[in-house]
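**Student:** structure, please.
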Amino acid sequence: MLMSCRPNVHGATSTAQGIHLLPMELPSAAVINPAHNVRGKMSFIRRLGLGCIILAFLGLLYVPAYHSAQGPLGIGETTSSGPSKLSRYLKPVEELHGWSFNASRNLNWYIHPHINTTILSPNDSCTVSPSPYLLIVVCSAVGNQQQRMAIRDTWASETDLNSYNSTAIKVVFLLGQSDNETLNNSILEESHEYGDIVQEKFIDTYNNLTIKSVMLLKWVTTNCPQATYLMKTDDDMYINIDNLVKALKSRPQSSGTLIGALICHARPILDPKNKWYTPKYMFSEKMYPNYLSGTGYVMSVDVASKLYQSALSTPLLHLEDVYITGLCAGRAELKPVDHPGFSYVQRKLDTCTLRSVITAHKVDTSTMHAIWNKLKNSNTTCREKNATVQHRHGRNVGYFPVKKRASSKHCG
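**Tutor:** This is a model prediction of the structure:
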């Protein structure tokens, strides 16, 4: 049986069976009001957007801002299991080994300026009388015992250093720690035998050289503030102490000294495969400040103190010479100055050349003895024109493309 329903003129409905249906419930005015409906939607969108902003802000706060990727120090270090998920998307370039995108570059975390971090130290480094005129600190790797022995037997031999009489000269070797306990134990024995080892509490790796150099400044300013001059050099360098002392004695005053092989217009290397790669998050400028080659530079002890204080507020850069004599020197308003006796290139084994210079780079143990014998035993007479200092030519020397070499005391 078919049923039909149809509204009557008064809003009531009926069926063929006479069943009366109730009128439909009308929606409220708020529902059928278009303006009110739009405002409701807009309010919901605003609340949703505000919620997203709050969540994003909380997410950014959660990203760890400071932690060390390697834990260079054995005390108070902060370690990291790797970069955060967010940093993997944010980092513009490949990370530098040992200094991840998230790693803290606050030197205070690694140097601990108010804590004694020295493991080994010579007892008489700066207690000699008179006070040291020149303190030479050789930065040496933990495993480089042969290089240290070659230096002790040649330019840093006790008999040679004692020949300066009233001019007290002291040579020490600065090391960090190894993760090899056998090597660490051998350093302890070496220190007992020779008494010229300074060992600080940090992991001795190539990318920690800046930490090593700042540790050097910390140790000297703490233990040898009465010294006149400080030289930082490496264990593959031959130092002509005769010429160095003559150059320092000829200065009108000792204070404010910061000299070495000046490098100008050096640009960061952006190739991750290069040994001296510098990612943008470590150094974002197109050119390094003028700086002295880390192979060997000399400063007065008042400058050492200023550089140390500057380093404690300067973000770390893994290239120690750029950092110490460029960035920190700039903040301390110190100007590195070129001296022709210093060089970062390998010298020719020519007696007259070697007699005229202060430093020779890339010297292995056998060459160290060869230079020593040439300078001590040769009767060669050098004419003045042959005794000129070998200049520093060439591009891409070391870890920088050099736009213009420093052939004078100033770079443009």
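
**Student:** from now on I want contacts and neighbour counts done on CA atoms only, so please keep to that.
**Tutor:** Noted.

**Student:** which stretches of the stretch 1-150 of the chain form helices?
**Tutor:** 29-32, 34-62, 85-90, 108-111, 145-153 (DSSP state H, counting those that start in this stretch).

**Student:** for these, which one sits closest to N102?
**Tutor:** Of all those, it is helix 85-90 that lies closest to N102, at 7.5 Å by Cα to Cα.

**Student:** now the closest one, how far from the chain's geometric center?
**Tutor:** Its chain's C-alpha centre and that of helix 85-90 lie 23 Å apart, by Cα atoms, centre = their mean, to the nearest Å.

**Student:** can you add mean neighbour count and distance to W99 and give the helices of the stretch 1-150 of the chain back as TSV?
**Tutor:** Formatted as TSV, the helices of the stretch 1-150 of the chain follow (neighbours: other Cα atoms under 10 Å; distance: least, Cα to Cα, whole Å):
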stretch	mean neighbour count	distance to W99
helix 29-32	10	61
helix 34-62	11	20
helix 85-90	11	13
helix 108-111	21	13
helix 145-153	18	28
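
**Student:** compare these and give me the one nearest N123.
**Tutor:** Short answer: helix 145-153, nearest of these by Cα to Cα, at 17.8 Å.

**Student:** for the helices of the stretch 1-150 of the chain, which one sits closest to G330?
**Tutor:** helix 108-111 (19.2 Å).

**Student:** please give me the structure for this one as well, since I'd like to look at both together:
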Amino acid sequence: MRRRCSHLLVGATLVTAAIFFTWMWFWKPTSILRPATGLQPGTPSPLLPVRGSANLSDGTYTYHLNLSLFQSEFPLLQSYRCSLTLAPQRARPEGDNVTRPLLLLGIKSHPRSGARRAALRQTWAREGQVAGFWVRTIFLMGESEVSGHMNMVREESRAYGDVLQWDFTEGHHNLSLKERCFLAWLHNQHPRAAFIFKGDDDEYVNPEAVAQYVTEHGGSPVTLHGALQRHANVMRYSKYRVSETLYPLPVYPIFLSGGGYIFPGGSVGPLYEASHTLPVFPLDDVYFGFLALAANLNFRHDAHFYVYGLAFEPCQYRRALVVHGVGPERLLEVWKDVQSARCEEGAAGGR
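**Tutor:** Predicted structure coming up:
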């Protein structure tokens, strides 16, 4: 009996070992699901898609996002891995600027829009110290099918070191990839950024007004700031069209207009984690609103985010955080007039 038990014990041990080594052969460590830091251009993020269907409620509406429908209509948005082609040079502030909090301006641009970027670099997109912050601008881009545009962007990247480019093709729906991939880049490369302003390259932005605003109103790490859109109607036509099959509700959750908004560095982690679980919505500002809802973040509306434009008056522009719809030639004129304007004390200055 003792010999029989011994044989049974050895047999059970061999079976267990076989199962263990078979499991080890097929098992993949969960760490590969986490993004690596220090990614170089041309290196895709090792993050594997783990997004799924979701039900979200804001207390008024419940939003159901069906992953299979999103995969059917917008497969690239769901499967794309954030592969960099150009990465910005790291900022190297000197002296006491090293300890200043970082205010990062993430500006969506298209490779063809070189004139816009040139105007921004001559005005408000210059790196430097502003009202106690170290301000830096990063241009967020996909790729163009025009080789001349791509060559221009590579030259700009070498000259200014302010381009963050991925290998997806520019397109209206692909703007949502800039949201997702920018969050991943922030999480990996700039975890200590104090605040992030997100905007477009056809805008007037006042970095000093932004810095003063976050100093006064940016105390909460879970509050996002901008022009609030409250349950906006879903459009079933134009480039903003979303099908009823994909999204049957007639309204969207509350979100901030993509023309310009601010979020604190403390919110990047929750937003980044939410991007792992939600399907990527084909409208970038709506997508960011869904991420904020999933991350349980709050909003603060402020009228100084002029996302629909503003008639020019120097002192009013000096108080504005952002004015959308300002072309490159006009921006140079506006900037000069705002800098030389004599305004009432207390108005936010230029740069």
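
**Student:** picking up where we left off before, JSON lines for the helices of the stretch 1-150 of the first structure, including distance to T388 of the first structure?
**Tutor:** Compiled in JSON lines, the helices of the stretch 1-150 of the first structure are given as follows (distance: least, Cα to Cα, whole Å):
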{"stretch": "helix 29-32", "distance to T388 of the first structure": "97"}
{"stretch": "helix 34-62", "distance to T388 of the first structure": "60"}
{"stretch": "helix 85-90", "distance to T388 of the first structure": "52"}
{"stretch": "helix 108-111", "distance to T388 of the first structure": "41"}
{"stretch": "helix 145-153", "distance to T388 of the first structure": "25"}
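
**Student:** show me where the stretch 251-400 of the first structure has helices.
**Tutor:** 301-311, 320-322, 329-331, 351-356, 365-377.

**Student:** for these, give me TSV that also has mean neighbour count and distance to G341 of the first structure.
**Tutor:** What follows is the helices of the stretch 251-400 of the first structure, written out as TSV (neighbours: other Cα under 10 Å; distance: least, Cα to Cα, whole Å):
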stretch	mean neighbour count	distance to G341 of the first structure
helix 301-311	22	20
helix 320-322	21	18
helix 329-331	19	21
helix 351-356	20	7
helix 365-377	16	16
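
**Student:** ok, back up a step: out of the helices of the stretch 1-150 of the first structure, which gets nearest to T295 of the first structure?
**Tutor:** Comparing the helices of the stretch 1-150 of the first structure against T295 of the first structure with Cα to Cα, the closest turns out to be helix 145-153 (14.9 Å).

**Student:** ok now stretch 158-177 of the second structure, how far from the chain's centre?
**Tutor:** Taking Cα atoms, centre = their mean, the mean C-alpha location of stretch 158-177 of the second structure is offset from the chain mean by 11 Å.

**Student:** equivalent range in the first structure for it?
**Tutor:** Aligned using TM-score structural alignment, stretch 158-177 of the second structure spans residues 192-211 in the first structure.

**Student:** pull out the buried positions in the matching stretch.
**Tutor:** Using 16 or more other Cα atoms under 10 Å as the test for burial, stretch 192-211 of the first structure gives 195-205, 207-211.

**Student:** export the helices of the stretch 251-400 of the first structure as CSV, with columns for distance to V402 of the first structure.
**Tutor:** Output for the helices of the stretch 251-400 of the first structure, formatted as CSV (distance: least, Cα to Cα, whole Å):
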stretch, distance to V402 of the first structure
helix 301-311, 25
helix 320-322, 13
helix 329-331, 20
helix 351-356, 24
helix 365-377, 28
